[in-house]
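Colleague: make a model of this:
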Amino acid sequence: MSTPPRLVLASASPARRQVLTRAGLNPEVIVSGVDESSAKAESPADLAGRLAELKARAVVERLEVTGPTVVIGCDSVLELDGVAHGKPHTAERATERWRAMRGRTGILHTGHHVVCHDEDLHPTARTSVGSTKVTFADLSDAEIVAYVATGEPLGVAGSFTLDGFGGAFITGIEGDPANVLGISLPLLRRMLADAGVEWTSLWSGSNSHR
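Modeller: Down below sits the predicted model:
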């Protein structure tokens, strides 16, 4: 693409936007509105990929594409004992999950789906899933209660964050840490390159659509 692409992030996650911003990108955010609870898949990794695809497609359908455009959809789930865990939403569920997670290792799967329109408005789509092992500290019941009381774990996949209150409770990461924050930059760069988009064309200053 010779014309700088319009960059759209199909996610309400502040962490994902911050990861992109710190990497020199400045996406516009359009929330997909997808009902995550309705998605089904054969495995936690497949579920993450499916949700990312649904989010990106929902936003693409609402866009008026007039030139080179990149839409990024992402979604994360934590796999523990072969089961996918998304956002707990309630304090009771977050507490229950932390009691199951403490002292153990889970896999954080983040699905990435990109839809890239070239100068002729031809779309190219790619889906990939990044997986990172996360080891949790052996929290006491009191620590779990205190953490859940912050409200942070209620609205995030797996009931934890790496870049907030929950960071002190993560004792090990095996893989890309940014994937745990919700978007893997190396994986995304490879996907975009495969779709014909140069990563450096997305650096802020090149992206004029706001």
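Colleague: for the rest of this, base every contact and every neighbour count on C-alpha atoms.
Modeller: Fine.
Colleague: where do the helices of the chain begin and end?
Modeller: 14-22, 44-62, 91-101, 141-149, 177-181, 185-194 (DSSP state H).
Colleague: show me what the second one is in contact with.
Modeller: Under the criterion CA atoms under 8 Å, 6 or more residues apart in numbering, residues 10-11, 30-34, 36, 39-41, 71-79, 82-84, 109-115, 127-129, 131 lie in contact with helix 44-62.
Colleague: which among those residues count as buried?
Modeller: 10-11, 30-32, 34, 36, 71-79, 84, 109-115, 127-129, 131 (16 or more other CA atoms under 10 Å).
Colleague: please give me the structure for this one as well, since I'd like to look at both together:
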Amino acid sequence: MALRPVGRLVLASQSPARLATLRSAGVHPEVVVSGVDESGVEAGSPAELAAVLAGLKAAAVAELLAPDGLAEDTVVVGCDSVLEVDGTAYGKPHDAEVARRRWQAMRGRSGVLHTGHALRAGTQVRTATASTRVSFADLDDDEIDAYVATGEPLQVAGAFTLDGLGGAFVREIEGDPHNVVGISLPLLRTELAALGFSWTSLWALRA
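Modeller: Okay, here's the model as predicted:
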């Protein structure tokens, strides 16, 4: 079956890292922030939580764009990431002391970064989660304090980045590195194909 081109791609996320990742791959989506309140959302596992949150974001933006239904060639992509350590899901710490305690607990250890991906096109909906194991360096307290003081870890899932100041503190990853940044390009390509869309058609789009 021949894959058809995407007519309009909308990213339901305010994450600069996700947008930068897509742009570096030649994909230039529109950005519409969902406004979904993530607090109080629960799921059976951290991976399921990431998928549920991604689905809520995609649904909210689809409703904003087209209350009567999306066009068949419009694709809305929602994403959400959580870090799982010892079976517990960690999102954005927001608070400096929370970020400090988080790093004191996970330094020298490993966790799994789950990113949920939800795609909506016309009446079709697909949801999938990519998971990447992340091993952290054994930071001393001064390094943790210095990193927290930059403010970077306060606004990112798991209190770390791979593509920013936190990159020096990530010792090893097992899996898709894009997923750690917040959006898995291989998974997104596969899910678009499942909806009948060509990944390479996105290279021609300009928001």
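Colleague: list the TM-score for the superposed pair.
Modeller: The TM-score (TM-score structural alignment, normalised by the length of structure 2) is 0.94; 202 aligned residues with a CA RMSD of 1.2 Å.
Colleague: if we can go back for a sec, export the helices of structure 1 to a markdown table and tack on distance to residue 170 of structure 1 and mean neighbour count?
Modeller: Compiled in a markdown table, the helices of structure 1 are given as follows (distance: least, CA to CA, whole Å; neighbours: other CA atoms under 10 Å):
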| stretch | distance to residue 170 of structure 1 | mean neighbour count |
| --- | --- | --- |
| helix 14-22 | 17 | 16 |
| helix 44-62 | 21 | 23 |
| helix 91-101 | 11 | 18 |
| helix 141-149 | 13 | 16 |
| helix 177-181 | 11 | 23 |
| helix 185-194 | 21 | 16 |
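Colleague: do you know how far the residue sitting nearest the centre point of structure 1 is from residue 3 of structure 1?
Modeller: Geometric centre of structure 1, nearest residue: residue 182, 3.1 Å, by CA atoms, centre = their mean. Taking CA to CA, to the nearest Å as the measure, residue 182 of structure 1 falls 28 Å from residue 3 of structure 1.
Colleague: residue 146 of structure 1 now?
Modeller: The value you get for residue 146 of structure 1 to residue 3 of structure 1, if CA to CA is used, is 50 Å.
Colleague: and for residue 84 of structure 1?
Modeller: With CA to CA as the criterion, residue 84 of structure 1 and residue 3 of structure 1 are 40 Å apart.
Colleague: just residue 41 of structure 1 next, same as before
Modeller: 37 Å.
Colleague: please apply the same query to residue 31 of structure 1.
Modeller: Separation of residue 31 of structure 1 from residue 3 of structure 1 (CA to CA) stands at 25 Å.
Colleague: and the strands in structure 1?
Modeller: Ranges of strands within structure 1 are 6-9, 28-29, 69-80, 83-85, 105-117, 123-136, 170-174, based on DSSP state E.
Colleague: which stretch among the ones you listed comes nearest residue 92 of structure 1?
Modeller: strand 83-85 (14.2 Å; CA to CA).
Colleague: the closest one vs structure 2, average offset?
Modeller: Following the fit onto structure 2, the mean deviation recorded for strand 83-85 of structure 1 is 0.1 Å by mean CA distance after the TM-score superposition for structure 1.
Colleague: with distance to residue 150 of structure 1 added, can I get the strands of structure 1 in JSON lines?
Modeller: Listed next are those as JSON lines, based on distance: least, CA to CA, whole Å:
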{"stretch": "strand 6-9", "distance to residue 150 of structure 1": "27"}
{"stretch": "strand 28-29", "distance to residue 150 of structure 1": "26"}
{"stretch": "strand 69-80", "distance to residue 150 of structure 1": "20"}
{"stretch": "strand 83-85", "distance to residue 150 of structure 1": "20"}
{"stretch": "strand 105-117", "distance to residue 150 of structure 1": "22"}
{"stretch": "strand 123-136", "distance to residue 150 of structure 1": "18"}
{"stretch": "strand 170-174", "distance to residue 150 of structure 1": "17"}
